[in-house]
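Participant: give me coordinates for this.
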Amino acid sequence: MDTFGTLKIFVHVADARSFTVAGRQLGLSSSAAGKALTRLEEHLGVRLLHRSTRSVTLTPEGNCFLERSRRILGEFEAAEREVAITRQSPSGTLRVSLPLAGMLMMPALSAFMLAYPEVELDLDFTDRLVDVIDEGLDVVIRAGEVRDSRLMTRTLGQFRLMLVCSPRYVARSGMPRQPADLRHHACLHHRYATSGKLEPWPIKSSQNAIDLPRRAVANTIEPLIDMAERGLGIACLPDFAIRDQLRTGLLTAVLEDHTRHEGTFRLLWPSSRYMSPKLRVFVDYMSEHLIAGSQSPSRTGPMDKMPSSSSNSGAFHVLTKT
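Facilitator: A predicted model of the protein is given here:
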């Protein structure tokens, strides 16, 4: 028995309350539709329909089976539409929200634009609280933790905050050996744009909290990188933003044995039955090229438990409404 085709006949007959009308809709004779449903009833061992010369009505078992049949056919049609969408070329406007430090992600974003020229990126650089769904955003890149059952998430990779300075600064001011030595050094601080508070440095110390000097304060990362490169002080920066400087020796790590921090970058986008081609290719491309160590997408919630979004994990804490 063609189970799927028979389910389709059953749903049409149940809706039309007529073998003749259902057969006409499906391009079948009324007798062929009737024989198909008779075979279905024999297969199930129950009567689904009451038949008379004037009408066709559902039995209690038929009502129950109809609900399940609608669901099965609906899921199949949804799967067909989703597959059809994947065959379309990625195009159109994609609204992306990034942290203020997202300028450091421009190499990956520019490469994406070259790879998918039909996708127009509408980039919003901000550290303010954003509501992904209410503001009509397609996707958000953030660090930290978030829990919102309305969103899907893919982990891009891990990063850590580290203290760095230039060899020029070390030659002039010396290298700190213990956390307490920082009291006598020029410290370059990041200020959260939303709260106005200084981002704490991830220093492990058996002593009380160290009151760090303020040589300069900025609410974005790029000026701090520039000042550190010029030998103006010690900055606390995310490792992914200064990999080239560390590799070439332009910057060097400070107090590595006395710092401890780990953060996570994530892509977040509204949960829906269908994923547009432009969003799919963006998520896949960023997962592969932005930061190493990407994972498969998952829904936040029971299968992907996350702490509250109140955590300021790293310089680019998540600002997504829960």
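Participant: C-alpha only now, for contacts and for neighbours.
Facilitator: Noted.
Participant: now do the SS call for the nearest residue to Ala216 once chain neighbours are set aside.
Facilitator: Spatial nearest neighbour of Ala216, excluding adjacent residues (CA to CA, 6 or more residues apart in numbering): Leu188 at 4.9 Å. Here Leu188 is strand, with the state taken from DSSP: H, G, I helix; E, B strand; the rest coil.
Participant: can you get me a residue count around Leu188?
Facilitator: 25 (other CA atoms under 10 Å).
Participant: gap between it and Asn219?
Facilitator: Going from Leu188 to Asn219 by CA to CA, to the nearest Å gives 11 Å.
Participant: spit out the contact partners of the residue nearest to Ala216.
Facilitator: For Leu188, the contacting residues are Arg214, Arg215, Ala216, Val217, Leu224, Met227, Ala228, Gly233, Ile234, Ala235, Cys236, by CA atoms under 8 Å, 6 or more residues apart in numbering.
Participant: can you rerun that using 10 Å?
Facilitator: When contacts are counted by CA atoms under 10 Å, 6 or more residues apart in numbering, Leu188 touches 163, 165, 212-218, 223-225, 227-228, 232-237.
Participant: list buried residues within these.
Facilitator: Buried by 16 or more other CA atoms under 10 Å: 163, 165, 212, 216, 224-225, 227-228, 232-237, out of those.
Participant: where exactly do the strands run in the stretch 1-150 of the chain?
Facilitator: Listed in chain order, the strands of the stretch 1-150 of the chain (DSSP state E, counting those that start in this stretch) span residues 49-51, 56-58, 92-98, 119-125, 139-143.
Participant: do you know which of the ones you listed lies nearest Gly196?
Facilitator: strand 119-125 (17.3 Å; CA to CA).
Participant: which secondary structure elements does that closest one sit against?
Facilitator: strand 92-98, helix 106-115, helix 277-289 (3 or more CA pairs under 10 Å, 6 or more residues apart in numbering; DSSP states H and E).
Participant: following up with a second sequence; could you model it the same way so I can compare the two?
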Amino acid sequence: MNERPTLAELSAFAAVARHLSFRAAAEALDIGPSTLSHMIRDLEARLGVRLFNRTTRSVALTEAGQRFAGRVHPLLEGLDDALDEVGSAGDTARGRLRISASETVAALLLRRTVPAFLQRFPDVTLDLVAEPQFTDIVAGGYDAAFRLGEAVPLDMVAVKIGGPSRMVTVAAPAYLAGHAAPQTPSELTGHALIASRTPAGRPQQWEFGRNGEVIRIEAEGRLVLNRTELMTRAALAGLGIAYVPERIAAAHLETGALRLLLDDWCPSYPGLSLYYPGHRLVPARLRAFIAVLRAVPP
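Facilitator: Predicted structure coming up:
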């Protein structure tokens, strides 16, 4: 190896190794895919080894690439920490803040928290990634993520946001005008249920509890949707009964556009937490986001 790789080349390699996609990595780095591909070829030429196996449909690390990634990722993280430490000396929040959240949580954040944060900290770019499944925030290059309190990994620092939450069953008055409201979870089987499915394709369970009794129903319906807000809209349209987070339905319950069903059968569970790696320096931009999150919760 005649020359050391440049920092730009190492960052490019780390992005492709993280995303296993040249297009996604190029978008994350805000450069063109052809430019990124050229940088990786130059890096491989400098090292004298192939780092990725490429086909028209997939990208995978070679054995040498996997070993190299194991060395490069900690080095870049250490550099980021050093830059954050220097940049936070004046306690100024700046740079890119990358956060992972479910689509439901992302929608809630966009109502009040995100607008307040962007207004207060104009030097921060918020990269809010809505994902259907939980992700490894370290491997994914995130600063932080949201989960229910009971699901936060033990090696992470958790910041509780708000109080307990719960899932509720709701329907529009138009639907209930032609159907008797269920009094117990077992009576839901006679209703039009707005259903959803797990990533594996199974019907999503609706869970109810009261006085120590727990009832789980595999909700089957003629309408199956994969977005919480779409399920709420379907309920508003009178298409049946939906099972959604109470926070999503709250505004519609207040106006009477939706009615709460089986209230005493819908128990609460630990609320949301923002979490981040405990072994890394907390950058000023993340501290700023946490401060706004506490002052203006979703």
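Participant: can you calculate the TM-score here?
Facilitator: After superposition, the two chains reach a TM-score of 0.63 (TM-score structural alignment, normalised by the length of the second structure), with 210 aligned residues with a CA RMSD of 2.6 Å.
Participant: mind checking which of the helices and strands packed on strand 119-125 of the first structure is nearest Pro179 of the first structure?
Facilitator: Nearest to Pro179 of the first structure, of these and by CA to CA, is strand 92-98 at 32.7 Å.
Participant: in the second structure, which residues correspond to that closest one?
Facilitator: Using TM-score structural alignment, strand 92-98 of the first structure corresponds to residues 95-101 of the second structure.
Participant: repeat for stretch 228-245 of the first structure
Facilitator: Under TM-score structural alignment, the match for stretch 228-245 of the first structure is residues 235-252.
Participant: quote the end-to-end distance of that stretch.
Facilitator: First residue to last in stretch 235-252 of the second structure (CA to CA) measures 10 Å.
Participant: list the residues that contact the equivalent of Arg166 of the second structure over in the first structure.
Facilitator: Aligning on TM-score structural alignment places Arg166 of the second structure opposite Arg160 in the first structure. By CA under 10 Å, 6+ apart, the residues touching Arg160 of the first structure are 202, 236-240, 259-264, 313-315.
Participant: and what of Glu229 of the second structure?
Facilitator: Glu229 of the second structure touches Glu103, Thr104, Ala107, Ala235, Val244, Pro245, Ile248, Ala249, counting by CA under 10 Å, 6+ apart.
Participant: quick one: it is in a helix?
Facilitator: Yes. Secondary structure of Glu229 of the second structure (three-state DSSP): part of a helix.
Participant: from His252 of the second structure, how far off is it?
Facilitator: 12 Å.
Participant: out of the strands of the stretch 1-150 of the first structure, nearest to His184 of the first structure?
Facilitator: strand 139-143 (31.4 Å).
Participant: does Gly87 of the second structure touch Arg94 like I think?
Facilitator: Yes. Applying CA atoms under 10 Å, one finds Gly87 of the second structure in contact with Arg94, separated by 8.1 Å.
Participant: any residues in contact with both of those two?
Facilitator: Joint contacts of Gly87 of the second structure and Arg94 (CA under 10 Å, 6+ apart) are Pro283, Ala284, Arg285.
Participant: from those, pick the one nearest Val129 of the second structure.
Facilitator: In terms of CA to CA, no member of those lies closer to Val129 of the second structure than Arg285, at 16.5 Å.
Participant: got a list of what the corresponding residue of the first structure for the closest one touches?
Facilitator: Using TM-score structural alignment, the partner of Arg285 of the second structure in the first structure is Lys278. Lys278 of the first structure makes contact with 86, 88-94, 116, 118-121, 138, according to CA under 10 Å, 6+ apart.
Participant: ok, the residue nearest the centre of the first structure to Arg142 of the first structure distance?
Facilitator: Taking CA atoms, centre = their mean as the criterion, Leu268 is the residue nearest the geometric centre of the first structure, at 2.4 Å. From Leu268 of the first structure over to Arg142 of the first structure the distance is 8 Å, taken as CA to CA.
Participant: what does Ser89 of the first structure give?
Facilitator: 27 Å.
Participant: neighbour-wise, which of the two wins?
Facilitator: A count of neighbours by other CA under 10 Å puts Arg142 above the other of Ser89 of the first structure and Arg142, at 23 against 14.
Participant: re the thing from before, taking the contacts of Leu188 of the first structure one by one, which sit in helices?
Facilitator: Per DSSP state H, helices hold the following members of the contacts of Leu188 of the first structure: Pro223, Leu224, Ile225, Met227, Ala228.
Participant: need those residues in TSV with distance to Gln25 of the first structure, can you?
Facilitator: Formatted as TSV, those follow (distance: CA to CA, whole Å):
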residue	distance to Gln25 of the first structure
Pro223	68
Leu224	69
Ile225	68
Met227	73
Ala228	73
